[in-house]
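Asker: sequence first, then the predicted structure:
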Amino acid sequence: MEWAADEKVSQFCTWDTYTCKDQALDFIKNIAIPHPWLRVICINKKAIGTVSVTPNSGCFDSCRAELGYVLAYKYWGKGIVTKAVKIVVSNIFQEWPNLERLEALVDIDNKGSQRVLEKAGFLKGVY
């Protein structure tokens, strides 16, 4: 709930700010657990965010996947997500040998997230 209930965090996400514990439990049960590749970012055994890789489907897109991440606001600017993204990038291509391209979509106003990707070696493109 620390990040899901925070409007500073959810403003750049595809989901609305959570307003109750049941929404978080529903996310865990119906999205996090069945997700093909989602990891929790923890500090001192406390969940402070997530990082995920979602494979594309279809005969032309199956070699591509999308990176996503979210982090509680009070941990922004500390290099935590950058480190998590670098770990994912260094491992995901071995875990998924069919993967040729890892992409991330970022809101144009989310400068911090853009910087995370740049520091992790992603190249900026406009599509």
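Answerer: Cool, the structure landed.
Asker: every contact and neighbour count from this point should use C-alpha atoms.
Answerer: Will do.
Asker: and the next helix or strand past the longest helix along the chain?
Answerer: In terms of residue count, the longest helix belonging to the chain (DSSP state H) is helix 80-95. Per DSSP states H and E, helix 80-95 leads on to strand 101-103 as the next helix or strand towards the C-terminus.
Asker: in that next one, what counts as buried?
Answerer: Of all the residues in strand 101-103, those buried under the rule 16 or more other CA atoms under 10 Å are Leu102, Glu103.
Asker: got a list of contacts for it?
Answerer: Cys63, Arg64, Ala65, Glu66, Leu67 (CA atoms under 8 Å, 6 or more residues apart in numbering).
Asker: try it against this one:
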Amino acid sequence: MEEQEQQTTHNSGGSSGEISLRPLQLSDVDDFMVWASDPDVAQLCRWEPYTSRNDALAYIAGTVLPHPYFRAICVNGRPVGQVFVTRNEAGSEACRGELGYALALGYWGRGITTEVVRMAVAEVFGGRPELERVEAIVVVENKASQRVLEKAGFTREGVLRKYVVVKGKTRDVVVFSRLSTDDHS
């Protein structure tokens, strides 16, 4: 698929280095394990930290590679995180996708995720004309992720109570959205 061949690059101009997005590959498994095995990174995510390189390889091969929009977040060419937008194929849900992301702990607080979210949303809206809405569902306790989405131009829509189970506990979440008609600058 042509979309999977593309790489989006942005020079942050700050101390973060060059930020780029590209398809995650099997050869990235060791870099993937840095963030995907970190309990601090996975703490408020729906997935458990990876403990096995083989499980990570199976996930990349079976889920990531066939995914229509799953990208490695790279800083100076090295994968340090992931960003994805789901593709809903069902009729009434085909107009929207859900955004997800994770970044290695050592890169937190540098504005990388905000820039990546802006880049990914612009890319998916540009490449998928059927997509009218990208939404993000964030656990209420994850204030940093809520700030990322607000800075990236998402609108806070509200709280869904007892909406999702994360780490064995039912959690309230905040729903954010960005529409294809929003200004993407």
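Answerer: It's in. These numbers were taken from a predicted model, which means no experiment stands behind them.
Asker: superposing both, give me the TM-score.
Answerer: After superposition, the two chains reach a TM-score of 0.94 (TM-score structural alignment, normalised by the length of structure 1), with 127 aligned residues with a CA RMSD of 1.1 Å.
Asker: can you flag the buried ones in the contacts of strand 101-103 of structure 1?
Answerer: The neighbour-count test (16+ other CA under 10 Å) marks Cys63, Arg64, Ala65, Leu67 as buried among the contacts of strand 101-103 of structure 1.
Asker: Provide the aligned range in structure 2 for stretch 67-84 of structure 1.
Answerer: Mapped onto structure 2 using TM-score structural alignment, stretch 67-84 of structure 1 spans residues 99-116.
Asker: oops, could you answer that again for stretch 5-20 of structure 1 instead?
Answerer: So stretch 5-20 of structure 1 sits over residues 37-52 in structure 2, by TM-score structural alignment.
Asker: which parts of the matching stretch are buried?
Answerer: Neighbour-count burial for stretch 37-52 of structure 2 flags Ser37, Asp38, Val41, Ala42, Leu44, Cys45, Glu48, Pro49, Tyr50 (criterion: 16+ other CA under 10 Å).
Asker: do I have it right that the second one meets Thr51?
Answerer: Read that as Asp38 of structure 2. No: here Asp38 of structure 2 lies out of contact with Thr51, judged by CA atoms under 8 Å, at a distance of 9.2 Å.
Asker: if we can go back for a sec, so which of the buried residues of stretch 37-52 of structure 2 are in helices?
Answerer: Those of those mapping onto helices are Val41, Ala42, per DSSP H.
Asker: for the buried residues of stretch 37-52 of structure 2, work out which two are farthest apart.
Answerer: Pairwise distances among the buried residues of stretch 37-52 of structure 2 were taken by CA to CA; the largest, 14.4 Å, belongs to Leu44 and Tyr50.
Asker: the longest helix of structure 1 packs against which elements?
Answerer: Judged by 3 or more CA pairs under 8 Å, 6 or more residues apart in numbering; DSSP states H and E, helix 80-95 of structure 1 is in contact with strand 64-71, helix 111-119.
Asker: winner for burial among these?
Answerer: strand 64-71 (a mean of 19; mean count of other CA atoms under 10 Å).
Asker: how much does it stray from structure 2?
Answerer: Strand 64-71 of structure 1 differs from its equivalent in structure 2 by a mean of 0.6 Å after superposition (mean CA distance after the TM-score superposition for structure 1).
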